[in-house]
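Undergrad: any chance you can model this:
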Amino acid sequence: MPKMTFIERNGQPREVDAPIGLSVLEVAHKHGVDIEGACEGSLACSTCHVIVDPEWFAKLTTPSEDEEDMLDLAFGLEKTSRLGCQIVMSEALDGLVVRLPAATRNAGG
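TA: Next up is the predicted model:
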């Protein structure tokens, strides 16, 4: 089974099983990782904002315009920021590393 690593807000890495077909948000919830996801993946908030490790960022699909709009509202936006609900695990993403931002802002959610 593919794995992924969440870098928690305290800087500690946490490797978890990441079943193919689940979003990063769903994987986080499955393992009790502290990501809110207030809109449950409907692209109506930015509370599942994650910062993708630069080595992995280029391997992701391009964000949609709706995702870009929601990211504009995210706290602590970085060049490799994405919404966890929009990254779906695949074999190609086995080993994915994402960092949780220092805080979230529930704008629009």
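Undergrad: can we go C-alpha only for contacts and neighbour counts from here?
TA: OK.
Undergrad: for F6, which residues are in contact?
TA: 13-16, 33, 97-100 (Cα atoms under 8 Å, 6 or more residues apart in numbering).
Undergrad: and it, that's in a strand?
TA: Yes. Assessed by DSSP: H, G, I helix; E, B strand; the rest coil, F6 belongs to a strand.
Undergrad: contacting residues around the spatially most central residue of the chain?
TA: Nearest residue to the geometric centre of the chain (Cα atoms, centre = their mean): G84, 2.6 Å. Shown in contact with G84 (Cα under 8 Å, 6+ apart): 23-25, 48-50.
Undergrad: make it 10 Å
TA: Shown in contact with G84 (Cα atoms under 10 Å, 6 or more residues apart in numbering): 23-28, 35, 37, 41, 46-52, 98, 100.
Undergrad: here is the second sequence; please produce its structure so I can put it next to the first one:
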Amino acid sequence: MTKLVFIEPTGNRHEITATDGQSVMQAATAQGVVGIDAECGGSCMCATCHCLVIDALNSLPEMQSDEADTLEFTAEDMKENSRLTCQVTVTPELDGIVFQVIGR
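TA: Sure, this is the predicted structure:
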């Protein structure tokens, strides 16, 4: 199990454990992280799972073009450390990573 940390829009820190191989979005929604709506169900279309990676950005694989396009055209306030959690797969290398939930 891999530990993931989310800072919810309210400022609440929510630590969860995730199963390797699932998406960060799946883990977050299953464990009640506030602000990750996942309206498209993980299809990389809505950006309602948009987060900022606060710590361990280098632990993530490179962003693919479909994720970059969705963030550019859909997400509000896209930043260099923006990621769609539906496009990030949980791996042991992510243990302890911190995400700031953007929310809508």
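Undergrad: ok, back up a step: which members of the contacts of F6 of structure 1 are the farthest-apart pair?
TA: Distance extremes for those: the farthest pair is V16 and L100 at 14.5 Å, using Cα to Cα.
Undergrad: which of those two has more neighbours?
TA: L100 (22 against 18; other Cα atoms under 10 Å).
Undergrad: can you verify my assumption that D55 of structure 2 contacts I7?
TA: No. Counting by Cα atoms under 10 Å, I7 is not a contact partner of D55 of structure 2; they are 11.4 Å apart.
Undergrad: neighbour count winner among the two?
TA: I7 (21 against 15).
Undergrad: which other helices and strands contact the helix ranked longest in structure 2?
TA: Counting by DSSP state H, the longest helix found in structure 2 is helix 65-74. Secondary-structure packing of helix 65-74 of structure 2 (3 or more Cα pairs under 10 Å, 6 or more residues apart in numbering; DSSP states H and E): strand 82-84.
Undergrad: ok, average deviation of the strand it packs on from structure 1?
TA: Following the fit onto structure 1, the mean deviation recorded for strand 82-84 of structure 2 is 0.3 Å by mean Cα distance after the TM-score superposition for structure 1.
Undergrad: and the strands in structure 1, which stretches?
TA: Residue ranges of the strands in structure 1, as given by DSSP state E, are 3-7, 13-17, 49-52, 81-83, 96-99.
Undergrad: now for those strands, which one comes closest to L73 of structure 1?
TA: Closest approach to L73 of structure 1 among the strands of structure 1 (Cα to Cα): strand 49-52, 9.8 Å.
Undergrad: list the buried residues of the closest one.
TA: Neighbour counts over strand 49-52 of structure 1 (16 or more other Cα atoms under 10 Å) mark 49-52 as buried.
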